[in-house]
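[1] Any chance you can model this:
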Amino acid sequence: MMNLSAASGLVLRPFRGASDFPAMAEVANASFDADGVLARRTPEDLARDYAAFTQCDPYQDAVMVELDDELVAYGRCWQFTQADGLTLHAQVGFVPGRWRGRGIGRVLQGWIEQRHHTVAAQHPRGPHVHHAYVQQGEDARARLLQARGYAPMRYFFEMLNTELHAAPDFPMPQGLELRPVLPEHYRAIWDAHHTAFEDHWGMAPPTPQDYDAWLESRVFQPARWQVAWDGNEVAGQVRTYINEDENRHLSRRRGYTEFISVGRKWRRRGLARALIARSLRLLADEGMAESALAVDGENLTGANRVYADCGFQVVKRNTIYRKPLEVPKL
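    Prediction:
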């Protein structure tokens, strides 16, 4: 535990485990509310996510900020290495609106970057960068990052379809067929998706632990997936899912048409459109009113146009910020 100063009264301490989750959820939700971000976290969400981390040790990589024994902010770090050898030191941080303007964000950001330097020094090979994903509306966080030398690197769009019953009926390409997803298909579906994304910006190879975590994740809903096969090969997929807890907390009926991929040799044949259309109709049949997805603003495979053809419209622009990280010498 570290008391920052007698004047500020702020105390930074490590993550203690499950007992922290209720207060962390309150802090995150209050931060979302201050920024107009339509998201909600529950203690159960946090427990599930923290148990599944494969590149983050929350007992070392998370920090709780307290004032008079009340949790007023928290942050977390993790790192991953892209196929090109660039190591990204990622971060999230939450400060509720009522605690902003007191320097808490600067203190939290300072701890995060110091932790990045510590971790980078332990794995010094290759280039390293600080990396932050900032949602539209998180203006205070964006200003803080810019003041510390971060610059926008890439934009990602959130897209929404609110006309699920009007989903177009794109035909399946000849020679391909949809099959119900069975447990013996899981590994092939996982591998095909990551192979299809090898040529996408910023992708990092998954670890063996990532596959196990995926099998237990809240987005693992194989009964809703649309998977096209060409013989024994997965040609393309859309891994549709619904977050029931989020819908309940936000009083909405949203599904997600996500994890969309088509293998190289099946591209430009209309497969993605056909799978997406089927995903939208499934969500409509399950009573959803809308579907969302996220896409790289500079996607080189024409995904943005495909999604627009399927009735999606851009509703948010989120930003990746980065700044160089000079690896300290131990």
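[2] from here on, contacts and neighbour counts on C-alpha atoms
    Noted.
[3] Break down the stretch 201-330 of the chain into its helices, ranges please.
    208-215, 244-250, 271-285, 303-309 (DSSP state H, counting those that start in this stretch).
[4] The longest one packs against which elements?
    Okay, so that is helix 271-285. On a contact count with 3 or more CA pairs under 8 Å, 6 or more residues apart in numbering; DSSP states H and E, helix 271-285 meets strand 226-230, strand 233-238, strand 261-262, strand 290-296, helix 303-309.
[5] Tell me what angle that helix forms with strand 233-238.
    Helix 271-285 and strand 233-238 are oriented at 50 degrees to each other (axes from the mean of the first three to the mean of the last three CA atoms, to 10 degrees).
[6] Residue 209: how many residues sit nearby?
    Residue 209 has 12 neighbouring residues, counting by other CA atoms under 10 Å.
[7] what's the answer for residue 20, then?
    Count around residue 20 with other CA under 10 Å applied: 15.
[8] Need the three-state assignment for residue 109.
    helix (DSSP: H, G, I helix; E, B strand; the rest coil).
[9] Could you also give me the structure for this next sequence, so I can compare it with the first?
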Amino acid sequence: MGTFPEWVEARPIEKTDADAWAALLSDVQVTDQTGESYSAEDLVEELGDPKLDAARDTVGLWVDDVMVAFGVVYWRKNLVDVDRLGTDSAVRGGWRRRGLGQALMTWIIGRARELHEEHHPDVPEAELNTVVISTNVGAAALFTGLGLEECRYLFTMQRPLDLPIPAVGVPEGLRVVPYEPAYDEALRLVHNEVFMDHWGSTPKDEETWKVWFTGSRAFRAGLSYLVLDGEQIVAYANAYEYEADTAATGIREIYVGQVGTVRSHRGRGLAAVALTALITQAAATGFERASLGVDTQNPTGALSLYERLGFQQHSRWTTYRLALT
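    A predicted model of the protein is given here:
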């Protein structure tokens, strides 16, 4: 599996490794203050992605019975322009600066090139994208040294739910309803249309939607809201609860995964309508905090919307890219 230091065992990640993988990510959370915790169940779900060939697209690095680092590479079925391959990787805090990060990235870059050739060889442009929190200065230096360049910036934002929630009126002729499975396919198509002009976004096929969005074990249908014009979805806000985060922090948090408004109805405050419905219901059902992530260059002005609704910056993340072709 590539060239790794001889003092580690490198092998694909299996579902039986989920507890060790979760322990590694817990260590990374403490070291880098990512605010992200995972249970073994969360990670087993990720390995269940039908497009992920765990035997070829994942690697765990082990010392004795401890997973000290890992890497995963993801490909996308549907493209808009560039074939952007995603990756996730980390090294335990106490095992950094020993060459593991460099070896991981070398393997990741090689595997990303293979995936491009396997799935989208006719697409002329391909790049690797990876994201790192600002507190991990070692990773930033590693990426720069390997030729990756900064390209986008993301804020995670938080809002205590004991603060007053602004009243947002629903425009005449429209109505707000909780998510129901009957709306699922229409919501997928609306999401694809809404995010078509967002950097790096690609149309979500049914399989991807089921695995990572409304089919995720973290999805909370009763806290997700749709704005309807007749029976047409014109805006929405999807809610997720990551129980491992609650276990780690003691704070029950609702995560706003996706918010959007179709082009024909923009400029009417409908994203705010859906989002306030979500956080109002979350507060009423015992959640203490809401959080979300936003691209600082979001073309729809999402950052200013979230600030108006009381969300404040909590952490800063940078997306790096490396041209593969």
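[10] overall similarity of the pair, as a TM-score.
    For this chain pair, the superposition-based TM-score is 0.92 by TM-score structural alignment, normalised by the length of the second structure; 322 aligned residues with a CA RMSD of 1.9 Å.
[11] Need the winner for burial among the helices of the stretch 201-330 of the first structure.
    Mean neighbours per residue, mean count of other CA atoms under 10 Å, is largest over the helices of the stretch 201-330 of the first structure for helix 271-285, with a mean of 23.
[12] could you pull out the helices for the stretch 1-150 of the first structure?
    Counting by DSSP H, counting those that start in this stretch, the helices of the stretch 1-150 of the first structure are 21-35, 43-52, 58-61, 104-122, 139-147.
[13] With respect to residue 190 of the first structure, which of those helices lies nearest?
    helix 43-52 (16.8 Å; CA to CA).
[14] Now that closest one: buried residues?
    Neighbour-count burial for helix 43-52 of the first structure, with 16 or more other CA atoms under 10 Å as criterion, is recorded at 43, 46, 50, 52.
[15] The residue nearest in space to the middle of the first structure: what's its closest spatial neighbour, skipping adjacent residues?
    Geometric centre of the first structure, nearest residue: residue 133, 8.7 Å, by CA atoms, centre = their mean. Computed as CA to CA, 6 or more residues apart in numbering, the closest residue to residue 133 of the first structure that is not its neighbour in sequence is residue 320, at 4.6 Å.
[16] List the contacts of the one you found.
    131-134, 152-156 (CA atoms under 8 Å, 6 or more residues apart in numbering).
[17] on that earlier part again, out of the helices of the stretch 201-330 of the first structure, which comes closest to residue 141 of the first structure?
    Of the helices of the stretch 201-330 of the first structure, nearest to residue 141 of the first structure by CA to CA is helix 244-250, at 23.1 Å.
[18] export the helices of the stretch 201-330 of the first structure to CSV and tack on distance to residue 176 of the first structure?
    Converted to CSV, the helices of the stretch 201-330 of the first structure look like this (distance: least, CA to CA, whole Å):
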stretch, distance to residue 176 of the first structure
helix 208-215, 26
helix 244-250, 32
helix 271-285, 9
helix 303-309, 19
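[19] quick one on the thing from earlier: ok, the buried residues of helix 43-52 of the first structure vs residue 243 of the first structure, which is closest?
    The closest of the buried residues of helix 43-52 of the first structure, once distances to residue 243 of the first structure are taken by CA to CA, is residue 46, at 14.1 Å.
[20] Please pull up the equivalent of the closest one in the second structure.
    Here residue 46 of the first structure is matched to residue 43 in the second structure, going by TM-score structural alignment.
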